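1. Can you look at this prediction? I've put the sequence above it.
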Amino acid sequence: MKARIVYASMTGNDADIADILDEDLQDYGFDVETSEAEFTDASDYLTTDLCIFVTYTYGEGQMTDEIADFYDQLKELDLSGKFFAVMGSGDRVYNDHFCENVFDFEKMFKEVGAKEVTKPVTIENAPGDDDLDLIDNAAKEMAEQLNG
């Protein structure tokens, strides 16, 4: 099973999340490719089975240019028959906007026909020990659903 992780990271938190998930999925036998959103075209998801996007939410839910560009590319795709998962970080100081972009991408993946394999994982700032468990559990759920 082929997985593609695309991430956007301003502070390194989401790069860390992507790295942890990459390692977890490899342990479950996935062939994983990971890249930064600004150097990736959303159409790269067309050649994979599992599409994963890891993103941060800036301020009160604004998408930065790199995230907005990828989002615009994504909404032009047909990902029917593909599976997806989303993860990301945010700051709870923004209350209603905490990890808002994670949920924006969840909605868009559904709109373009992909099937969600695990609930979104949201992490406040940098991933800590409890967050590692969230990422590990999400990877396990992906493996159980897709690798049988």
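-> In hand now; what should we look at?

2. rest of the way, CA atoms for contacts and neighbours
-> Will do.

3. So the residue nearest the centre of the chain, which state does it fall into?
-> For the chain, the residue nearest the mean C-alpha position is F53 (2.3 Å; C-alpha atoms, centre = their mean). Following DSSP: H, G, I helix; E, B strand; the rest coil, we place F53 in the strand state.

4. now do I67
-> Applying three-state DSSP: I67 is helix.

5. What is the burial count for it?
-> Using other C-alpha atoms under 10 Å, I67 has 21 other residues around it.

6. what does S89 give?
-> Applying other C-alpha under 10 Å, I find that S89 has 26 neighbouring residues.

7. One more to weigh against that first structure:
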Amino acid sequence: MSSIIIVYASMTGNTEEMAELIAEGVRSAGIEPVLKSVLDASASELEQYAGIILGAYTWGDGDLPDEMLDFYEEMDDIRLAGRKAAVFGSADSSYPVYGGAVDTLLDKLKELGAEVELEGFKVELSPSLGEKEQCRQLGSKLAASLS
């Protein structure tokens, strides 16, 4: 069975909620994902999975959150060729760069050879009812891409 890991950073709970909804979508496709806070994860773990989903809220003017920085730097030491990947996160349009952390993680995954299956999924602060369904779909689509 294919394996998927979801690693996320969340301050207010919005990105964590998105991660849990994405995990529901993965489960609906018959795969039990590993769901981890970035504080409990190591970038080297990503190499053990066929599917990688990263989530982060955007901090300040488009930056990765502080708790994601060590993980992001560790990613320079891994290779992800042949793995399917997606990125999601909550953002705030009152800042000049909307969802910059999502874009930064997408670029890093591509740089490491991952096949990014879906565009970065960004929501304004907290996911709406429709966006909650889109989270589930992101999970099920990535899972389906592994078969």
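-> Structure's in. What do you need? Keep in mind that what you see is a predicted model, and the values were worked out from it rather than measured.

8. is it true that the residue nearest to the centre of structure 1 touches F83?
-> No. F53 of structure 1 is beyond contact range of F83, at 11.5 Å (criterion: C-alpha atoms under 8 Å).

9. where's the residue nearest to the centre of structure 1 relative to G88 of structure 1, distance?
-> Per C-alpha to C-alpha, to the nearest Å, F53 of structure 1 is found 8 Å from G88 of structure 1.

10. mean deviation (superposed) between the lengthiest strand in structure 2 and structure 1, please.
-> In structure 2, with assignment by DSSP state E, the single longest strand is strand 84-91. For strand 84-91 of structure 2, the mean distance to aligned residues of structure 1 following superposition is 0.5 Å (mean C-alpha distance after the TM-score superposition for structure 1).

11. next structured bit after that strand?
-> helix 100-111 (DSSP states H and E).

12. what comes into contact with the helix or strand following that following helix?
-> Using DSSP H and E, the next helix or strand after helix 100-111 of structure 2 towards the C-terminus is strand 115-116. Strand 115-116 of structure 2 is touched from outside by 81-86, 106, 109-110, with contacts defined as C-alpha atoms under 8 Å, 6 or more residues apart in numbering.

13. Which one (most neighbours) among those?
-> A85 (28 neighbours).

14. Distance from the chain centre to the top helix by length along structure 1, please.
-> Secondary structure of structure 1 per DSSP state H: the longest helix is helix 129-147. Centroid separation for helix 129-147 of structure 1 versus its chain: 13 Å, with C-alpha atoms, centre = their mean, to the nearest Å.
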